[in-house]
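Enquirer: Quick one: sequence plus predicted model below, questions after.
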Amino acid sequence: MTTDVRWLDATQMRAWRGFLDLHARLAAKLNRDLQRTSGLTLSDYDVLVHLTDVPEGRLRAFELGDGLQWDKSRVSKQVARLAARGLVAKEECEADRRGAYVVLTPAGREAIEAAAPAHVELVHRLVFDTITPEQVREWAAISRAILQRIEAG
């Protein structure tokens, strides 16, 4: 057992716990609001957004998982739920029979386009209307720095 633990100081602890609480509460609020206004869950929305971010509206399942930071099982279950509702389709990958594409359907595009305005308005109201433009720039810089550290390993 090591005794060289770098414990968080009081300020760091408040910041860390505040971040965790913010993340949990914001995700829950966004999820509830999306379900109420559009019938989509936040997970549904996340998948559909990733598919709308690519010109063809299609990604390999593993690419979708990488983008969402989800494991293969979660991607598979979420895609199956969305496919059952006609929001996405699965297509075989001719180059690799083990893989599949997840493809945005016209109904999926319609669903995300209908859900996005209210969702973005809520994000503005809860987040960006609460903080200053300088705080937004600082937040973006902090996020970028942490993500770079994570990517660097």
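Expert: Structure's in. What do you need?

Enquirer: use CA for all of it now, contacts and neighbours both
Expert: Will do.

Enquirer: Spatially central residue in this protein, please.
Expert: residue 46 (4.5 Å; Cα atoms, centre = their mean).

Enquirer: so how far is the helix or strand that contains that one off the chain centroid?
Expert: Assessed by DSSP states H and E, residue 46 sits inside helix 42-52. How far helix 42-52 lies from its chain's middle: 7 Å, per Cα atoms, centre = their mean, to the nearest Å.

Enquirer: Check it against this one:
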Amino acid sequence: MTTRWLTPEEQRAWRAYVAGYLLLEDAIDRQLQQDAGMPHAYYSILANLSETPERRLRMTDLAERLKITRSRLTYAVSRLEKDGLVRREECRWDKRGSIAALTDEGMAVLEDAAPGHVATVRAALFDRLTPEQVGQLEEIFGQVAQGFQGDGEGEAAPEDLPWRRRSSPCSGTS
């Protein structure tokens, strides 16, 4: 099998993506640690729960929204639960599943952190782009995500998607 090496243009684009992603994630994490005492992943959990009816979501559905493994989500929710920001509840329609629920305290923390988070995202990303580039960014990463998840026309999503994995390679749990 012959390796299809990246072209010089692809290599530059790849390295630009990696550098941009890592610097953006670092800026967001630093702001959230400073303002809310939590990493971006935890903020994302609170934000996603805040957007759902009754601020509750089944853990497997939350893992899919966040594009993370169920074991990583379980760990994060446990930490947020200790801080009183999230509460776990039994799933009435599936005894094997559980629900993550955003508490009033979690909502207050989210509301306090959101303005700084949005300002950081705006300054670090969107203020540097033209409206056309924002559309291109959405189109490009929408296409990338769709490629991993199937075409939506009956094609099954791969079982290797993070939220479908039985366990993460490091944790040994599901």
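Expert: Cool, the structure landed. Just so it is clear, the model here is predicted, and its values are computed rather than measured.

Enquirer: In structure 2, what stretch matches the helix holding residue 46 of structure 1?
Expert: Mapping helix 42-52 of structure 1 onto structure 2 (TM-score structural alignment) gives residues 40-50.

Enquirer: Next, the mean deviation of the matching stretch compared to structure 1.
Expert: Once fitted to structure 1, stretch 40-50 of structure 2 is off its aligned match by 0.8 Å on average (mean Cα distance after the TM-score superposition for structure 1).

Enquirer: what's that stretch in contact with?
Expert: 25, 28-29, 32, 55-57, 62, 65-66, 76-77, 80, 85-86, 100-102, 106-107, 110 (Cα atoms under 8 Å, 6 or more residues apart in numbering).

Enquirer: residue ranges for the helices of structure 1, please.
Expert: Ranges of helices in structure 1, per DSSP state H, are 10-38, 42-52, 61-68, 72-84, 106-123, 133-152.

Enquirer: ok, now which ones touch the aligned partner of residue 133 of structure 2 in structure 1?
Expert: For residue 133 of structure 2, the aligned position in structure 1 is residue 135, judged by TM-score structural alignment. Shown in contact with residue 135 of structure 1 (Cα under 8 Å, 6+ apart): no residues.

Enquirer: before we move on, what about residue 27 of structure 1?
Expert: Taking Cα under 8 Å, 6+ apart, one finds residue 42 in contact with residue 27 of structure 1.

Enquirer: again with residue 37 of structure 1
Expert: Residue 37 of structure 1 neighbours (Cα under 8 Å, 6+ apart): 115, 118.
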